[in-house]
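> kindly generate the corresponding structure for this input.
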Amino acid sequence: MSITAAAPAISIPAPVAGKGYWRLVGERLARDKVTLVVAAILLAVILVAIFAPLITAHDPYVGRVANRLKPIGTPNHWLGTDEVGRDLWTRLAYGSRLTLLTGVTPVIVATLIGATLGIVAGIGGRVVNTLVMRTMDVFYAFPSVLLAIAICGVLGSGVRNMILSLTIVFIPPVVRVSESVTTQVRSLDFVEAARATGASLAMVIRHQVIANVLSPILVYATSLVSLSIILAAGLSFLGLGVAPPNAEWGSMLNALRQSIYVNPVNAALPGLVILITSMAFNLMSDGLRSAMDVRLPR
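Predicted coordinates for the structure are as follows:
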């Protein structure tokens, strides 16, 4: 499995008009019912992660073996219990914290680093472009999953090392997208006009380039969050990420897999919330792409 970095098409052929553009994006998002639904789902997940201590009644790390694998609907355990008798709702609520942390943080860091390198490569000339892009091509020689596993295997398990490995995996595709859209924007008329008026390279990058490459990069980064959540859960499932007894959906899925023949519903719950959350981020990315694909009147 490797990450493909298809560059979004540039849809704004003139300098971004700040408030006018973002107001139009907001209006289109407000009319997109699917995006509003998935936004509500993601907001709910974030609120659960923030207020987990207030909306749960059990300790996420303490259970009773006598209560192990209780089914959904059990009194005081409405989502049942896990393999050692811990409340599943509590574990899922607390697990959303580490899942979101390990899913969103690598994408944010990779986007900041990758976008910077991509813009530099796209506007810095042939030598700089070749140096940056050929370095990124080295990482494409390895499938993203194997690269993340290899890095975690070398550095060791743990949240910090997992975030670092996923950040390294996501930087090359972000660089490729950033370089591609920067190259497209660089050749547009308004950039050439700014150069003709004597604007410095720094001013051109700040006022013309960044304003117009931000939207495609943001859309692509949003699409990476779902993949990051899945990869992080997979690393934890393999024992290379979050270690038990810490609550995290991937490690919970690994711990409950032994119980699939005893209580398959409970065993599938962590996988189900991973699926729902990753799909929500994917659909949110699609909604942002559609909303940002607008052309301002000249």
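> C-alpha only now, for contacts and for neighbours.
Fine.
> state the distance from Ala52 to Ala141.
Taking CA to CA, to the nearest Å as the measure, Ala52 falls 41 Å from Ala141.
> these two: which has the busier surroundings?
Each of Ala52 and Ala141 has its neighbours counted (other CA atoms under 10 Å); Ala52 has more, 20 against 10.
> doesn't Gly95 make contact with that one?
No: at 9.3 Å, Ala52 does not count as touching Gly95 under the criterion of CA atoms under 8 Å.
> and stretch 121-141, what's buried?
Residues 121-123, 129, 132-133, 136, 139-140 are the ones in stretch 121-141 that count as buried (16 or more other CA atoms under 10 Å).
> identify the residues contacting Ile46.
Residues counted as contacts of Ile46 (CA atoms under 8 Å, 6 or more residues apart in numbering) are Ser96.
> gap between it and Val242?
Look at Ile46 and Val242: by CA to CA, they are 19 Å apart.
> swap in Val159?
For Val159, the distance to Val242 - CA to CA - is 6 Å.
> for the stretch 151-298 of the chain, what spans make up the helices?
Counting by DSSP state H, counting those that start in this stretch, the stretch 151-298 of the chain has these helices, from start to end: 159-186, 189-196, 201-203, 210-237, 249-256, 264-292.
> looking at the ones you listed, which is closest to Asn76?
Across the helices of the stretch 151-298 of the chain, Asn76 has its closest neighbour in helix 264-292 (15.4 Å, CA to CA).
> list the helices and strands that closest one packs on?
With contacts defined as 3 or more CA pairs under 8 Å, 6 or more residues apart in numbering; DSSP states H and E, helix 264-292 has these neighbours: helix 19-30, helix 33-50, helix 210-237, helix 249-256.
> to check against the first, give me the structure of this:
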Amino acid sequence: MNLSIVRRSMCITASFDTGVYAIVTLMIFMAVVGPVIAPASVYFSDIGAALMPPSTAHWFGTDDQGRDVLWRVVAGSRATLLSAMLIVTAYSLIGVAVATLATVGPRWLDEMLMRITDIGLALPGLVVALGFAAALGPSLQSAIVAKAITGWPITARLLRGIMRQTMTAQFVVGAQAMGVSRWRLMTRHVLPNSLDILVVKWAGDIGSAVLVLAGMSFIGVGAQPPSAEWGAMIANAKGYVANAWWVVAAPGAAIALAAVGFGLLGDILQVRRDPSLRGR
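As a prediction, the model looks like this:
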């Protein structure tokens, strides 16, 4: 009986993981090929077809300019998802650099970098990012830069702690006893054995970055109309919610699906990294 329950649980878990992988794969596929396969009509107005409800011709209806909402969501996936990946990659690299210097450098450098990191952690990251984006000028590029330069402190603090712990491992201590330099230890042993948690965090953070990008575009400091970025689509359609709910439902569902999919992917990778979490 217990074995049957275990097998059933494993099947459910495998099906769940497969579903998450399918969502993430679909999102990445849309981001890569979406703008290529989208018809040219999604970039041009057709006022005669404005705000048409969902139908066989337009599965998710049309927006206030007569553009197909479904194809707009597909075409805008690159702006949203690849931008989110770029943000997470950028601040992850900054965090790795800060953590590496803090771990391998002299004590005074470690203290200075960690105090700067603490200041960054103490400040409200989203508010600071909004300020940077507004100062740089409302655009998707400004939103990317603003979030990238304010998102690194958590990564730096987390990775520095892991690197410090790895430095005390027996294989590292043995290499030190053999006269291996600290920089060689870092590049050959410590850093490669500390990056697995960064991969987990990178995957999970993409969902959060999608939400932040969409929010910044919605309030006007991110992507600007007529961009098909999902947050900008919702901002452009917020005046039509009462009469044309589908105009905001489609990009909103895409944002939710991306956030949940990448967030769950991070959880799955975390469980695979630490098997002790299974069953919790």
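> TM-score for these two?
Laid over one another, the chains give 0.89 as their TM-score (TM-score structural alignment, normalised by the length of structure 2), with 265 aligned residues with a CA RMSD of 1.8 Å.
> thinking again about what came up before, so between Val159 and Val242 of structure 1, which is more surrounded?
Neighbour totals were compared for Val159 of structure 1 and Val242, and Val242 leads with 28 against 19 (other CA under 10 Å).
> that one -> structure 2?
The pairwise alignment with structure 2 assigns Val242 of structure 1 to Ala223, based on TM-score structural alignment.
> over to Ala194 of structure 1?
Across the alignment, which pairs residues by TM-score structural alignment, Ala194 of structure 1 is matched by Ala175 of structure 2.
> same check on Leu166 of structure 1?
Structural alignment places Leu166 of structure 1 opposite Lys147 in structure 2 (criterion: TM-score structural alignment).
> and that match, how far from Leu81 of structure 2?
Shown here: Lys147 of structure 2 relative to Leu81 of structure 2, a distance of 14 Å by CA to CA.
> ok, now which ones touch Ala146 of structure 2?
In this structure, Ala146 of structure 2 makes contact with 128-130, 132-133, judged by CA under 8 Å, 6+ apart.
> burial of the residue lying closest to it once chain neighbours are set aside, as a residue count?
Computed as CA to CA, 6 or more residues apart in numbering, the closest residue to Ala146 of structure 2 that is not its neighbour in sequence is Ala129, at 4.8 Å. Neighbours of Ala129 of structure 2 under the rule other CA under 10 Å: 24.
> cool, Ile144 of structure 2 as well?
Burial of Ile144 of structure 2, expressed as a neighbour count using other CA under 10 Å, amounts to 25.
> do the same with Val248 of structure 2
The burial metric for Val248 of structure 2, expressed as a neighbour count using other CA under 10 Å, is 23.
> counterpart of it over in structure 1?
Using TM-score structural alignment, Val248 of structure 2 pairs with Ala267 in structure 1.
> tell me which residues touch the nearest residue to its match once chain neighbours are set aside, please.
Spatially, and ignoring its direct neighbours in sequence, Ala267 of structure 1 is nearest to Leu256 (4.9 Å; CA to CA, 6+ apart). For Leu256 of structure 1, the contacting residues are 82-83, 266-267, by CA under 8 Å, 6+ apart.
> look up how far Pro35 of structure 2 lies from Leu123 of structure 2.
Distance, Leu123 of structure 2 to Pro35 of structure 2, by CA to CA: 37 Å.
> identify the residue of structure 2 aligned to Leu146 of structure 1.
Using TM-score structural alignment as the criterion, the counterpart of Leu146 of structure 1 in structure 2 is Val127.
> which element is its match on?
Following DSSP states H and E, the helix or strand that holds Val127 of structure 2 is helix 125-136.
> same thing with Trp59 of structure 2?
Using DSSP H and E, Trp59 of structure 2 falls outside every helix and strand.
> list the contacts for the counterpart of it in structure 1?
Per TM-score structural alignment, the equivalent position to Trp59 of structure 2 in structure 1 is Trp78. Under the criterion of CA under 8 Å, 6+ apart, the contact partners of Trp78 of structure 1 comprise 72, 89.
> which residue would you name as the spatial centre of structure 2?
Structure 2 has Ile206 as the residue nearest its centroid, 1.1 Å off, counting by CA atoms, centre = their mean.
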